[in-house]
Structure formats: structure tokens, C-alpha cells
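Trainee: Predicted model and sequence below, questions to follow.
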Amino acid sequence: MTFAPTPIPSRTQYVLEAIKHRILTGQLSPGQALVEADLAAQFGVSKTPVREALKTLAGTGLVVMSQYKGVTVRTVDAAMAREVYDVRLLLEPEALRRTITREASLAEAQEALVRAEQAQDRADRSLANRDFHRALYLPCGNPLLASMLDEVRDQAALVSTVAWAADPSWEREAHEHQEILRVALAGDAPEAGRLLHAHIAHFVRRAFPDDQEGL
């Protein structure tokens, strides 16, 4: 017998999305403390949905829970970025190749590119880009592979947001996304995988030029 996952209560979901948006716009900066009572007052809720939202965000890697420091926004540095992008480099191009080989629909990837182009801030753009990449790997036919990539996608969005604050290079990434999608829609799995690998590797190299080990 299988059980469906327990849905997140609406208040918790509201707080979760609000905190995530603040993190990805830089309103909550890396290393900043997140105090349950303060957040509850800001959002007009009890501490319970805030606590549950923070637990979920810790699970996705956007915040860190420490016995001594409490909850803080995750700090982004070259080591953290390298860990996240190593996983993506190993898994994401292969997942895209499988998606293309299966002739799966890429309509959601096309829609995500439109949303990224129309985004009003870094958070919306980052989340749209995250959805674009997910639309490339999700139909790969291997749920475990897709779930492994899902586990790092919020952290990848955080890396991109921090990097864009220093170097707003999203137009370059947007052109790369368009080319990846064009080749994918043409059915060229090897070339699409190669372009995606180069796209991921080049981004983190540009974002952290002083630390190239392992990238």
C-alpha cells in the first residue's frame, strides 16, 4: 500500500513561499538570522507555520538550522556552489538526453522561458529558470534521477541569485537556454546534453572565477 504525501497547510505554504521569495530577492541576505517570533509577527500567523516552513526550507538547503546559531539563511560560497553544480553536471545532461530520446514534451520548458523573460525581479527570474531546467529533466523516465535533481534545485536558484547580484548575467543565460531548447526540440540529444553541460559549468565558473577546483 502506498500513501500520498501529506499536503502542506495553506498558512505554512504561504509563509514558505514568502520567505523563499525574500531569500531569492536578497531581502534576506546569506547568514541572516531568521527568528520565528519576528517572522510570525510579520506574516500575521502563529509560530507553528513559521517553524514548519523553516524546516521545509532547511530540507531544500535554503536555510541552515544550528543548535547554537538558530536558523540562518544559507551562505553561498564557491565550495557550496561547487557541490550543487557538481551534482547538476553529473546528472542533468544525461537526464535531458533521456528526455529527448523518449520524445517527451518540452512545452513546460518553453513556457518557463517566457516567464523568465517577463520576470519582474531576480526571484521570479531565478524560479522561472529553475522551472526551465526541471522541465528538461523531469520527463527523463527515471523518477529517482529526477528526484535527485529536485533536491538541489532550490540551492541552485540561491546560487544564481547571489551570482546575479554581483554580475547580472541573466541575458547571457537566457540566450543559452534558448539554444539548448532549440537543439532539444530538434531531437539532437547528444548536442543538447553537451550544450547543457557547458551552460551549467560556464555559469558557476563566471560566478566564482577565483575558485575553479573541480569545475
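Mentor: Cool, the structure landed.

Trainee: from here on, contacts and neighbour counts on C-alpha atoms
Mentor: OK.

Trainee: Report the contact partners of residue 102.
Mentor: 140-141 (C-alpha atoms under 8 Å, 6 or more residues apart in numbering).

Trainee: That one and residue 178, how far apart?
Mentor: 21 Å (C-alpha to C-alpha, to the nearest Å).

Trainee: Name the nearest residue to residue 103, sequence neighbours excluded.
Mentor: The shortest distance from residue 103 to any non-neighbouring residue, by C-alpha to C-alpha, 6 or more residues apart in numbering, is to residue 187 (7.7 Å).

Trainee: Can you get me a residue count around the closest residue to residue 75 other than its chain neighbours?
Mentor: Spatial nearest neighbour of residue 75, chain neighbours left out: residue 30 (4.5 Å); criterion: C-alpha to C-alpha, 6+ apart. Burial measure for residue 30: 18 neighbouring residues, criterion other C-alpha atoms under 10 Å.

Trainee: Put this next to the first one:
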Amino acid sequence: MPASRTDAVLEAIRRAILTRELAPGQPLVEMELAQRLGVSKTPVREALKLLSGSGLVTFGLYKGAKVSVVDAEMARHVYDIRALLEPEAVRRAVLAGGPHLADAEAALTEADAALARGDRAELSMLNREFHCALYRGCGNPLLTKTLDDVRDLAALITVTGWEAAPSAKREQREHTAILRAAKAGRADRAAELLGKHITGFLDRLLAALG
């Protein structure tokens, strides 16, 4: 099966999860998804395996695949990684310079449009792209991969947080301030603002989850 077919199915399922079209905890039946997407079961099976690796899908023993459910423990674990690693990665990326800030600015502009449309799925993915663009030039491929590996879960947690305590406009303002510091070459300031951005969102989410 061509990789492009699996990629298209993966993106369709990812978007359905992030829009809640596929609800948290919902079983993911290969045949049903294949019929829905107009493909065979093979790309669906491969996409579910990939989404399991990124955390959006879980496989239970003898129970098949289902949409992952965000709880306080998951959020703490993912955001612990981000809070520990991402500010330092961004600090290094700003010091190194490079074209990554233009990508971050483009993602931020598109996110403004998605926010105006009320498209939470698109906004969560652009939010993810904004963060990735900021740390992409850190110069350490292993650090980049570690952060990339949690980005799907971060997007799912973000959507859950926006449902529990809407704060997307606030986070856009924080993104703007982070990008402004990065473009000015203020690496330590960008890292500081990013750290507060990450922990602030987690605090609001945990409070909303009780």
C-alpha cells in the first residue's frame, strides 16, 4: 500500500479524534473506518498502529483499538517532558538562528484564522506546528525527536483543555509574546515565557479536571 494512502487515512483519523468526531474511549473498528474513508482495511490498520505510537490511539488486550482518553496523569506526564525539555530546545534554537522562526510566524498567522473560524482541530495542529517550528533548530536531533514524539498527545490534551477551560485566545497572545522575544534574539526570555506558557496551561487543565 502506498505510504501516501496510509498518510491520508492517518490524517483523517487524527482530525476526527481532535474534533471529537471520534469520541474519547470510542472503539475504532477497522472495517467501519475503512468504509467511512472509502479505503481497504490495510491503510486503516497501518494508520491505527502509527497513531498508537503517537498516543492518540490505545490498544487493549483482546479489545482492539480505541481513542485515547486524557486524564490528569497523562497530562502531567506529557507536560512534564515539555516543561523540562522544550524551553531549553527553544533557547538553543534562538541562539542558533535560522529560518525556523518564519515557519513559526506562518503557523501563528494561520492559527489566528483557525481561531476566528472556531476550528479547534486545525487550531490544535497549528499550535503543535508553532511549537515544533520554534524548537526545530535546536541542533540536537534526539531532543527534537523526543519532543516530536509527544506532539500528538499534546494536541489531544490541548483540545481537552479548551473544552474544560477555554483559553485559546490567551494562548495565542502568549505565543505572540514568545515569538516576539525569539525574533529579537532574546533566547533566555523566549525560554522563560515558553516555560510559563506550558505550566500555565497544565495548571488550568488540572484545575478544570478537578
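Mentor: Alright, I've got the coordinates. For clarity, every value in this text was computed on a predicted model and none was experimentally measured.

Trainee: residue contacts, the residue nearest to residue 103 of structure 1?
Mentor: 100-101, 103.

Trainee: how about the strands of structure 2, start to end?
Mentor: Assigned by DSSP state E, structure 2 shows strands spanning 27-28, 57-60, 64-67.

Trainee: counterpart of residue 178 of structure 2 in structure 1?
Mentor: Aligned by TM-score structural alignment, residue 178 of structure 2 pairs with residue 180 of structure 1.

Trainee: how far away is the residue nearest to that match when sequence neighbours are not counted from residue 44 of structure 1?
Mentor: Distances taken as C-alpha to C-alpha, 6+ apart place residue 192 nearest to residue 180 of structure 1, at 5.6 Å, with adjacent residues excluded. According to C-alpha to C-alpha, residue 192 of structure 1 and residue 44 of structure 1 sit 47 Å apart.

Trainee: between these two, which one's more packed in?
Mentor: residue 192 (24 against 11).

Trainee: quick one, what contacts the equivalent of the more buried one over in structure 2?
Mentor: For residue 192 of structure 1, the aligned residue in structure 2 is residue 190 (criterion: TM-score structural alignment). Residues near residue 190 of structure 2 by C-alpha under 8 Å, 6+ apart: 87, 90-91, 178-179, 181-182.

Trainee: Which of those residues fall in helices?
Mentor: Residues from the contacts of residue 190 of structure 2 lying in helices, with DSSP state H as the criterion: 87, 90-91, 178-179, 181-182.

Trainee: Find the nearest non-adjacent residue to the residue nearest the centre of structure 2, please.
Mentor: Against the mean C-alpha coordinate of structure 2, by C-alpha atoms, centre = their mean, the closest residue is residue 155 at 2.9 Å. Leaving aside its chain neighbours, residue 155 of structure 2 sits nearest to residue 124 (5.4 Å; criterion: C-alpha to C-alpha, 6+ apart).

Trainee: separation between the equivalent of the one you found over in structure 1 and residue 31 of structure 1?
Mentor: When structure 1 is aligned by TM-score structural alignment, residue 124 of structure 2 is paired with residue 126. Distance, residue 126 of structure 1 to residue 31 of structure 1, by C-alpha to C-alpha: 20 Å.

Trainee: Give me the more crowded residue out of the two.
Mentor: Neighbour totals were compared for residue 126 of structure 1 and residue 31, and residue 126 leads with 25 against 14 (other C-alpha under 10 Å).

Trainee: how close does the more buried one get to residue 36 of structure 1?
Mentor: 26 Å.

Trainee: Counterpart of residue 72 of structure 2 over in structure 1?
Mentor: In structure 1, residue 72 of structure 2 lands on residue 78 (TM-score structural alignment).
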